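In: This is a predicted model, with the sequence first.
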Amino acid sequence: MFDFLIHVVSIAFIYGILALSLNLQAGYMGLMNFGLVAIFGCGVYGAGLIHYFGFPVFLGLPLALVFAVAMALFFARLGRRLSSDYWGIATLSVAEIVRIFITNLEGLTGGAQGISGLPLLFADLRPWDGVARLLLFGGVLVLAWWLCERLVRSNFGLGMKLIREEPQLARSLGYDIDHIRSVVLVISALLAAVAGVLYAHYLSFVGPELLVAPETFLIWSMVIVGGIANNRGVVLGAIVMQFMMAYVPFVKDYFELPSDFVAAARLVLTGGVILAFLLLRPQGIFPERIGDRHEH
C-alpha cells in the first residue's frame, strides 16, 4: 500500500505541474488551450528521442524545452489569426495531428510501439528510489508553483488579468497583447515540457497513447475542480483527480466488472466532474483570490 501511495502521489505531482501550466493560460490569460497534451508530448518525446538515438540522458531536457518553445510559438502565431473560440479548436486539432504524425513516424519515434527502456530516475537507490522520485517531483512542483505565483502577482501578471477581462482596454493602455500571450505560452510550455520529461523517465516509456485528447481534458478537470486562476487550487485539483482515477480499478475489482470498465469509467469520471463543477461550483474548491497584492 505504501508503494501504491507513493506512485499515486508522484503522478499527482507531475500532473500538478501540468495543471499550473494550463492555469497560466486559461486561468490568468483566458486562453482556452485544448492542445496542451501536444506540448506535454514535446517533453516526453524529447526525453524519448535522446534515449532512442543513444545520446546522453541529460540532453533530453534541453531538447524537450526547444520542442516546447517551438510549439508554443506556433500556437501563439495561430492566436494572432484566430478568435479565442476558433483558437481553442485549432489547438485541439494540432494536438491530434501531432499524435498521428508521431504514430506514423516509426523510424524516428518508434511509431505505435513507442520507445521503451528509458532510464528510471534514482534506480540505484532501491528500496528508497520511489521516495527519492517523489521528493524530486514535489520539489519541482513547489518551484513551479513559486514561479507561477511570482509571475501572476507581478505587474506582468496584472497585465495578464487585464487582457483576460478587458482586452480592448489593455490595448488602449499600451499593452502588447500578442507579445504577452506569446510570453505566457512559452513559460507554460516550459513547465509542461519539464513535466513531460519527468513523466517519461518515471514510466520508462513514451508512446502516442500518452498524447490522446482525454489527457488534456483530465488536466482541465484538475484546473476546474481546484479553482481556475488559483495556483494553490489547481495543485489540489490535480491531487484529488489523480486519487479518484487511481481508485477506479479497485471499484472494478470490488464489483467484479470487466477490464474495459476502467478506461470507460475514467472518461466518464473526467467528464462528469467537469460538468458537475461547471454547474454547481464553477469557481472550484478554491476560487480566484480577488485583490491580491501585486509586487512591484
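Out: Great, that's in hand.

In: rest of the way, CA atoms for contacts and neighbours
Out: OK.

In: Now the closest residue to residue 120 other than its chain neighbours: which helix or strand?
Out: Nearest non-adjacent residue to residue 120, counting by Cα to Cα, 6 or more residues apart in numbering: residue 201, 5.3 Å away. With elements taken from DSSP states H and E, the one containing residue 201 is helix 177-203.

In: Show me the strands in the stretch 1-150 of the chain, by range?
Out: Using DSSP state E, counting those that start in this stretch, the strands of the stretch 1-150 of the chain run over 115-116.

In: Is there a neighbour count for the closest residue to residue 59 other than its chain neighbours? I'd like the number.
Out: Leaving aside its sequence neighbours, residue 59 sits nearest to residue 50 (Cα to Cα, 6+ apart; 6.7 Å). Applying other Cα atoms under 10 Å, we find 19 residues neighbouring residue 50.

In: I'd assumed residue 64 was in contact with residue 50.
Out: No. The criterion here is Cα atoms under 8 Å, and residue 50 misses it with residue 64 at 9.5 Å.

In: and here's the other structure:
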Amino acid sequence: MFDFCLHVLTLACLYGLMALALNLQAGYAGLLNFGHIAFVGVGAYAVGIGRLAGWPLPLSMLAGVACAMLLGVAVARLGRNLASDYWGIATLAVAEIVRIVVLNQSGMAGGAQGISALPGPLDALPETAQPLAFAVLGLFAVALAAWLSARLAASRFGRALRLLREQPALASCLGYDLGRLKRSATLASAAVAALAGSLLAGYTHFVSPDYLLAAQTFLVWSMLMIGGAGRVAGVLLGTVLVQGVYSFVPLARDLLGLGSETVGALRLGLIGAILLLCLLWRSAGLLPERLRTLP
C-alpha cells in the first residue's frame, strides 16, 4: 500500500507540472490550448529517441525542452491571425498531427509499440529506494515550478498576461506586443510541459502514442477548471482531486467486483460529475483567482 501511495503521489506531481504549465497559457494569458499534451509528448519521446541514439539522459531532456519550445513557436505563429477559439482548434490539430507522426515512425519512435526500457534519472539508486526518491524528486519539481509560477504571476510580465486575457485592446494601447506576450507564455508553458513529459517517461521507463491522446489534454484542463485557473493553489488542488479519483477508483474493482470497463467508465464519470458541479456552483473553481478591483 505504501508503494501504491508513492506511485499516486509521483503521478500527481508529474501531472501537477503539466497543469502548472497549462496554467501559464490558459490561466494567466487566457490562451485556449487544446493541444497542450503535444509538448508533454515531445519531452517524453526525446528521452526515448535519445536512448536509441545513445545520448545521456540530461542531454535528451534538454533536447526535449528545446524541441517543445520550437513547437511552441510554431503554435504561437498559428495564433497571430486566428481568433482564440479557432486557435484552440488549431492546437488540437497540431497535437493530433504529432501523435500520427510518432505512431507511423516505427524505426525512430517505435510506432504503435512505443519505446520501452528507458533510462530514469534515479537509476543509479537501489531499486527499492527509487520509488521514494522519485516521489521526493517530483515534489521538489512541482514545488519549484509552483514557486516560479507564483513569482511570475506577481511580476510585471504576469500582470501583462492578465491584461492580455482581460482587456487585449487596452494592452495594445498601452504598448504591449500581444504577439510577443502570447509567444512568451507558450514557450514557457512548452518548456515546463516537456520537462514533465521527460520525467514521466523516466518514471514509467516507457513512452507510446497513448501519451499524446487528446483525452490527456482534457484531463489536465479538468484539473485547472476544478481547482481554479490562474491561481497556483487552485491548480494544485484540482490536480490532487482529479488524480486521486483517477488513481483510487480502480480499487473498486477488487472491493466491489467490477469489471475493467465499468471501472474506467466510473472513473471518467466521477471526474465529469465533479467538473460539472464546479461549473454549476463554482464556475471559477474551488480556489478562484483573486483579482484586484478598482474602488
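Out: Thanks, I have it. Please read these numbers as outputs of a predicted model, since none were measured by experiment.

In: Stretch 166-183 of structure 1: which residues count as buried?
Out: For stretch 166-183 of structure 1, burial by neighbour count (16 or more other Cα atoms under 10 Å) applies to 167, 170, 175, 177, 180, 181, 182, 183.

In: The second one against residue 161, yeah?
Out: No. Counting by Cα under 8 Å, residue 161 is not a contact partner of residue 170 of structure 1; they are 9.5 Å apart.

In: and residue 253 of structure 1, what is it in contact with?
Out: For residue 253 of structure 1, the contact set (Cα atoms under 8 Å, 6 or more residues apart in numbering) is empty.

In: What residues of the helix or strand harbouring it count as buried?
Out: In the assignment (DSSP H and E), residue 253 of structure 1 maps to helix 248-255. Within helix 248-255 of structure 1, the residues scored as buried using 16+ other Cα under 10 Å are 248, 249, 252.

In: Could you pull up the residues touching the residue nearest to residue 59 of structure 1?
Out: Residue 50 of structure 1 touches 56, 57, 59, 60, counting by Cα under 8 Å, 6+ apart.

In: filter those to the buried ones?
Out: Counted by 16+ other Cα under 10 Å, those give residue 60 as buried.

In: Can you tell me which of the contacts of residue 50 of structure 1 comes closest to residue 118 of structure 1?
Out: Nearest to residue 118 of structure 1 among those: residue 57, at 8.8 Å, using Cα to Cα.

In: give the contact list for the closest one.
Out: 47, 50, 51.

In: all helices of structure 1, in order?
Out: Assigned by DSSP state H, structure 1 shows helices spanning 2-22, 36-52, 60-81, 84-104, 106-109, 129-152, 155-165, 167-172, 177-203, 213-226, 231-246, 248-255, 261-280.

In: Which strands and helices lie in contact with the third one?
Out: In terms of contact count using 3 or more Cα pairs under 8 Å, 6 or more residues apart in numbering; DSSP states H and E, helix 60-81 of structure 1 is assigned the packing partners helix 36-52, helix 84-104, helix 177-203.

In: What of the shortest one?
Out: Applying 3+ Cα pairs under 8 Å, 6+ apart, one finds that helix 106-109 of structure 1 makes contact with helix 36-52.

In: Could you give the residue range in structure 2 aligned to the helix it packs on?
Out: Alignment of helix 36-52 of structure 1 against structure 2: residues 36-52, by TM-score structural alignment.

In: Could you list the buried residues of that stretch?
Out: For stretch 36-52 of structure 2, the neighbour count (16+ other Cα under 10 Å) marks 36-51 as buried.

In: returning to that earlier point: the helix holding residue 253 of structure 1 vs structure 2, average offset?
Out: Mean deviation of helix 248-255 of structure 1 relative to structure 2 after superposition (mean Cα distance after the TM-score superposition for structure 1): 1.8 Å.

In: How far off centre is that helix?
Out: 27 Å (Cα atoms, centre = their mean, to the nearest Å).

In: between it and helix 261-280, how big is the angle?
Out: Here the directions of helix 248-255 of structure 1 and helix 261-280 differ by 110 degrees (axes from the mean of the first three to the mean of the last three Cα atoms, to 10 degrees).

In: quick one on the thing from earlier: please convert the contacts of residue 57 of structure 1 to TSV, extending it with distance to residue 71 of structure 1.
Out: Below are the contacts of residue 57 of structure 1 laid out as TSV (distance: Cα to Cα, whole Å):
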residue	distance to residue 71 of structure 1
47	16
50	18
51	21
